[in-house]
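# using only what follows, build the 3D model:
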Amino acid sequence: MSKDFLQNPDLSYLNLSSGNAFYQLEVPEMVEEALRNEEGTLADSGALAVDTGKFTGRSPKDRFIVFDDITRDAVWWGDINIQFSPENFNSLFLKVTDYLNTKRFYVRDTYACANEEYKTTIRVVTEKAFQNLFAHNMFLRFEAEELGEQPEWTIIAATDFLANPEIDGTRQSNFTILNFTKKIILIGGSGYTGEIKKGIFSVLNFILPEQRDVLSMHCSANVGKEGDTAIFFGLSGTGKTTLSADPERGLIGDDEHGWDDSSVFNFEGGCYAKCVDLTVETEPQIFNAIKFGSLLENTNYFPGSRKVDFSNIEKTENTRVAYPLNYIDHAVLPSVAGLPKNIFFLTADACGVLPPISKLSTGQAMFHYISGYTAKVAGTEAGILEPQLTFSACFGKAFLPLHPIRYAELLGAKLKKHKVNVWLVNTGWSGGGYGVGKRMKLSYTRAMITAALNGELEKVDFTEHPVFGLKMPMTCPEVPLAILNPKNTWPDQQLYDIKANELAVAFIENFKQFDAFENEEMQRSLPKINEITV
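Just a heads-up that it's a prediction; the model follows:
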């Protein structure tokens, strides 16, 4: 509904003047505002294309949590969750709102969590119109008649406001600060919209497990025609979005979900998909969602045109598009489905050691969940020339306010209660490590996941991996037998044993940070170093 028909809410509680606000604009109005403000241009697809400025990704070292009575003993403090004083927050809040009162700004009421029981209402106040379009696309949308009440949480994003670190207590001029007492997320100095999205995700990662016993998850999820829900965990480059985008299954969501005693539900109302090298052949759902109302970030046009060159990464490899979930043909709306039957942990193992698919016990699932292993290879980040092992607890360490063991134990309890199958899927290398072996064929990975979803892997025999103790299927429809046991794909099998031991050592070393919290099931699931006979 247009601003002409909606009265601006009273924003005095936020130290903001309602007279400067543009409230709950329709998509065409937000696009018009962005174009009027010269924030971006329209691509030939109709999508609004913008540059987010200096920051084309999140700035984790500049994300803070206010240290107070609510967070003091609950938050997992350290290099992920950095303390910020209430006094500095209050001072900076007034500076940001005073700054916005000199501008025209945009206000949107929205909410998170598709399951009504956990609905979290959000007011998003942004300096830029494109940020408000992002909020419209990414969060769940109210009907006009549902508006009116003061939301529970508020996000204030002042793109061009710069902090003074010496006075304001920040590390540098940009910041994202979560205040659980005031229920405000304060963002400044960055136009990257992912700070808005992940700010709320961090909030839900605190509230839902701590207060509601709901497992919050950094994952994609889909559901089959028989109502069987599947969850896909995975870090960047593992295939999470690609493998969950199955035309035969309904998409619940591509990034953030909750799991309670009766359902899996999306936190969001949209998708924030990577665009690098995007084609209609490789990702038809994403490609076709780029149309009027979608928001393209940091892409480039072919010279002399408004046609996006998705292979051009001059600004960043992290090019993105944000669009509402209903832009996907097979989206599940509302985005709620039943309990999961299968869970997939996706890893791109550049060592070529882990099996292409293996079944995990509950203890192993907890261990691999809290490990969150994958490998970054050349090209995934600037400066990476050789493969780098990466461990990110719960496949989303950067967004966890609570200690990872809390999420792992909650996962274990749900696995036992609901009898869920958990699979570790290696979408990385086979026949040798990076530079020697070859990347696992997507068609094989899809076939293995399909076999797991259809229950076909329940009918086959398994063999145990000698180092990691994983149950490897001995056969799988439409997959060559030779690749199911990774050691058999290596020309030098003794070298495989050496590399398997090296990877096992890395897992064990990473797990030492959780030694004080481990339970017996996880301890039994640690890999075992085998003696190698020369």
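# alpha carbons only for contacts and neighbour counts from here, please
Will do.
# how far away is the nearest residue to N20 once chain neighbours are set aside from Q131?
Beyond its immediate neighbours in the sequence, the residue positioned closest to N20 (Cα to Cα, 6 or more residues apart in numbering) is R104, lying 5.0 Å away. Look at R104 and Q131: by Cα to Cα, to the nearest Å, they are 13 Å apart.
# neighbour count winner among these two?
Between R104 and Q131, counted using other Cα atoms under 10 Å, Q131 has the larger neighbour count: 26 against 16.
# tell me which element E32 falls in.
E32 belongs to helix 27-36 when assigned by DSSP states H and E.
# tell me how far the helix or strand that that helix is followed by lies from the chain's centre.
If you walk from helix 27-36 toward the C-terminus, the next helix or strand you reach (DSSP H and E) is strand 40-42. Per Cα atoms, centre = their mean, to the nearest Å, the displacement of strand 40-42 from the mean C-alpha position of its chain is 26 Å.
# what does the helix or strand following strand 40-42 rub up against?
Tracing the chain past strand 40-42, the next element assigned as helix or strand by DSSP H and E is strand 48-50. Taking Cα atoms under 8 Å, 6 or more residues apart in numbering as the criterion, the residues outside strand 48-50 that touch it are 31, 39-43, 130, 292-299.
# give me the next element, helix or strand, following strand 48-50.
Moving toward the C-terminus from strand 48-50, the next helix or strand (DSSP H and E) is strand 63-66.
# that following strand packs against which elements?
The helices and strands touching strand 63-66, judged by 3 or more Cα pairs under 8 Å, 6 or more residues apart in numbering; DSSP states H and E, are strand 82-84, strand 175-179.
# next, format these as TSV and append distance to P247 and mean neighbour count.
As requested, the helices and strands packed on strand 63-66 are exported to TSV (distance: least, Cα to Cα, whole Å; neighbours: other Cα atoms under 10 Å):
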stretch	distance to P247	mean neighbour count
strand 82-84	42	20
strand 175-179	37	24
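# second chain to compare with the first, below:
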Amino acid sequence: MSSPESALAGTGVLARGDVHANLAAPALVQQALRRGEGRLSADGAFIAVTGAHTGRSVQDKFVVDEPETRDAVWWGKINQPLPAEKFTALAAKVRAYLSQKPELFTQDLHAGADPAHRIRVRLVTPSAWHALFARNIFIRPAKDALAGFAPDWTIIHAPDFEADPATDGCRSTTVIALSLATRTILIAGTSYAGEIKKSIFTVMNWLLPERGVLPMHCSANVGAKGDVALFFGLSGTGKTTLSSDPERALIGDDEHGWSDAGVFNFEGGCYAKVIRLSREAEPQIWDASHRFGAVLENVVADEDGRLDLDDGTLTENTRSCYPIDYIPNVVSSGTAGLPKNVVMLTADAFGVLPPISKLSAAQAMYHFLSGYTARVAGTEKGMGKEPQATFSTCFGAPFLPRHPEVYGRMLSDLISKHGADCWLVNTGWTGGAYGTGKRMSIQVTRALLRAALDGSLAQAEFTPDPFFGLMMPKAVPGIPSNVLNPREGWADKAAYDRTAQNLVGLFEKNFQGFSGGVSEDVLAAAIRAAA
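I've put the predicted structure just below:
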């Protein structure tokens, strides 16, 4: 058993009270219940409520402005600069705050299933359930790997600490700050556990490009013949659901690296959105979320602990975090070969994109840089009745410390080098926009994906879509033609044309910021209004 001093080594936090180092899930659940941090569901999952913060605090995320890294950071709304001296002073205050806690929890974990690109992470937190979350989501080292564990990166986690904007250089009492030079992550003033997960994803997005590895916000699975598929997509597009396919082995549900050797998972767990989760459509995620050891964030349950996954009273962003081996068919190593198919998911609430389209390499880079989906009323506060287009470059703009073109060029080069087929899949609306049409059937989406992944769809005859330049299959066995061609599914064809033209304009406006940083073939593939 490690001493308190060794358990906290590298964090700068002192041991004034008990330090619980590398407790396993049963002990962490026991501690969390003892401390009143949450309760158990009827099935034994731990339910936590995160209070005011039920999602990421994007406006409170900072990158420390340091001479060693300044010129390579993509500064702006995503990566706001925090002066180095402000970070040093704030980190000292947070460390002093944690040092006075009667109990602390540490976890020593890995990020990166490929040993060649793995980092060692140490988390220190006053919260047992956050330690359990981190243990679920990252890779749990073997016991012999914990002896003499020396962290490459440390996460200083103080969910109840309130920063002072007047003196700390921040916007509010919440701060998520990343120091690339000192390899330190500071998370304060928020209990939303996703900040822990995404802070390390940001680190991997910083480190790997210099090693010739593309970090990706995507899920991945592999078929019986070793064919690897990647699934890019923003929240709500089906990334976790569609990669958790009983006919294919799951590599990971959210974050991966693509090297010349193949694909590897960054994590050892899953973090699934579970609002209105269907047991029939998503049995693997359902079962994993109804097990002891899973962590449920802001999920509503009755007094007996029975879950109501349809209840969005606390937030639409209800989450379940569980070890990846809670899914029955997984790649235990977290590694696999080179991708054969690259799938980009969008939930088009305007109902004008085809359910599946084949992309050229140039189109794939264009849609990767665009990162389009559409939000609908009810998913976020302040939204009206009409869908709103969302563009998140590389399907993960909040986690990109480098310029987007760095990742876009790497993806284009890898697709061309290894010959992957690329697809755009719309899991959103068909037969009309949100409010008129209906959500795309998951059975239809799965059937189309299986045809793409087994290679048969690539042999189909395709026809160009007149608005977006997308190549739509003319016929797929079992799929109606008025679904394959979205315009045919609209009763009011003129309304379809107007809606499609409007979305074309939104694509065109969004891509203006990239026009000077991409190749001529990508510019030629860009969606633009007819002259």
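# quick one on the thing from earlier: closest one to I343 of structure 1 among the helices and strands packed on strand 63-66 of structure 1?
strand 175-179 (30.7 Å; Cα to Cα).
# quick one: that closest one to structure 2 mean distance?
Once fitted to structure 2, strand 175-179 of structure 1 is off its aligned match by 0.4 Å on average (mean Cα distance after the TM-score superposition for structure 1).
# how about N488 of structure 1, what does it touch?
Contacts of N488 of structure 1 were listed using Cα under 8 Å, 6+ apart, and they are G431, A482.
# trace it over to structure 2, please.
N488 of structure 1 maps onto E488 in structure 2, with residues paired by TM-score structural alignment.
# quick one: its match from G431 of structure 2, how far?
As defined by Cα to Cα, E488 of structure 2 lies at a distance of 8 Å from G431 of structure 2.
# cool, V483 of structure 2 as well?
The separation that V483 of structure 2 has from G431 of structure 2, given Cα to Cα, amounts to 8 Å.
# which neighbours do these two share?
Overlap between the neighbourhoods of V483 of structure 2 and G431 consists of G489, taking contacts as Cα under 8 Å, 6+ apart.
# which one of these two has more residues nearby?
Neighbour tally, V483 of structure 2 and G431, criterion other Cα under 10 Å: the higher count belongs to G431, 24 against 18.
# residue contacts, that one?
G431 of structure 2 is in contact with G351, G437, K438, V483, P486, R487, E488, G489, W490, A491, counting by Cα under 8 Å, 6+ apart.
# excluding its backbone neighbours, what's nearest the fourth one?
So the one you mean is V483 of structure 2. G489 (6.1 Å).
# tally up the residues packed near that neighbour, please.
Residue crowding around G489 of structure 2 was assessed by other Cα under 10 Å; the count is 20.
# kindly report the same for the one 4 residues further on.
Residues lying near K493 of structure 2 (other Cα under 10 Å) number 13.
# before we move on, back to that, between the contacts of G431 of structure 2, which has the most around it?
Neighbour counts for these were taken using other Cα under 10 Å; the highest belongs to G351, with 30 neighbours.
# so that one, which state does it fall into?
Recorded secondary structure, G351 of structure 2: coil (DSSP: H, G, I helix; E, B strand; the rest coil).
# and the gap between it and T430 of structure 2?
Per Cα to Cα, G351 of structure 2 is found 5 Å from T430 of structure 2.
# which of the residues in the lengthiest helix in structure 2 are buried?
As far as residue count goes, and with DSSP state H defining each element, the longest helix of structure 2 is helix 493-511. Neighbour-count burial for helix 493-511 of structure 2, with 16 or more other Cα atoms under 10 Å as criterion, is recorded at Y496, D497, T499, A500, Q501, L503, V504, L506, F507, E508, N510, F511.
# then stretch 388-395 of structure 1?
Using 16+ other Cα under 10 Å as the test for burial, stretch 388-395 of structure 1 gives L389, T390, F391, S392, A393, C394, F395.
# what's the answer for stretch 113-121 of structure 1, then?
Neighbour counts over stretch 113-121 of structure 1 (16+ other Cα under 10 Å) mark C113, A114, N115, Y118, T120, T121 as buried.
# give me the neighbour count for the closest residue to the first one other than its chain neighbours.
What that stands for is C113 of structure 1. In space, and not counting its chain neighbours, C113 of structure 1 is closest to F267: 4.0 Å by Cα to Cα, 6+ apart. The burial count assigned to F267 of structure 1 is 30, neighbours taken as other Cα under 10 Å.
# just list the residues touching F267 of structure 1, thanks.
A112, C113, A114, F139, F201, E256, H257, G258.
# L484 of structure 1 too?
Applying Cα under 8 Å, 6+ apart, one finds that L484 of structure 1 lies in contact with P355, P356, I357, M472, P473, M474, T475.
# ok, 7 Å please
Listed by Cα atoms under 7 Å, 6 or more residues apart in numbering, the contact partners of L484 of structure 1 are P355, P356, M472, P473, M474.
# quick one: the strands in the stretch 351-500 of structure 1?
With DSSP state E, counting those that start in this stretch applied, the stretch 351-500 of structure 1 shows strands at 357-360, 373-376, 388-391, 421-426, 429-430, 438-439, 462-464, 471-473, listed in chain order.
# Serialize the ones you listed to CSV and add fields for distance to L100 of structure 1.
What follows is those, written out as CSV (distance: least, Cα to Cα, whole Å):
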stretch, distance to L100 of structure 1
strand 357-360, 52
strand 373-376, 40
strand 388-391, 40
strand 421-426, 48
strand 429-430, 50
strand 438-439, 50
strand 462-464, 61
strand 471-473, 57
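# among the ones you listed, which is the most enclosed?
Taking mean count of other Cα atoms under 10 Å as the contact definition, the stretch among the strands of the stretch 351-500 of structure 1 with the greatest mean neighbour count is strand 429-430, which reaches a mean of 28.
# mean per-residue distance, it versus structure 2.
Here strand 429-430 of structure 1 is compared with structure 2 after superposition; its mean distance to the aligned residues, by mean Cα distance after the TM-score superposition for structure 1, is 2.1 Å.
# tell me where the stretch 201-350 of structure 2 has helices.
Assigned by DSSP state H, counting those that start in this stretch, the helices in the stretch 201-350 of structure 2 fall at 239-243, 283-289.
# what's near enough to touch I200 of structure 2?
The neighbourhood of I200 of structure 2, defined by Cα under 7 Å, 6+ apart, contains no residues.
# measure stretch 395-415 of structure 2 end to end?
Counting by Cα to Cα, you get 17 Å between the two ends of stretch 395-415 of structure 2.
# mind listing what's buried in that stretch?
Buried positions in stretch 395-415 of structure 2, judged by neighbour count with 16+ other Cα under 10 Å: 395-402, 404-405, 407-412, 414-415.
# go through the strands of the stretch 351-500 of structure 1 and name the closest to E283 of structure 1.
Among these, the nearest to E283 of structure 1 by Cα to Cα is strand 438-439 (18.8 Å).
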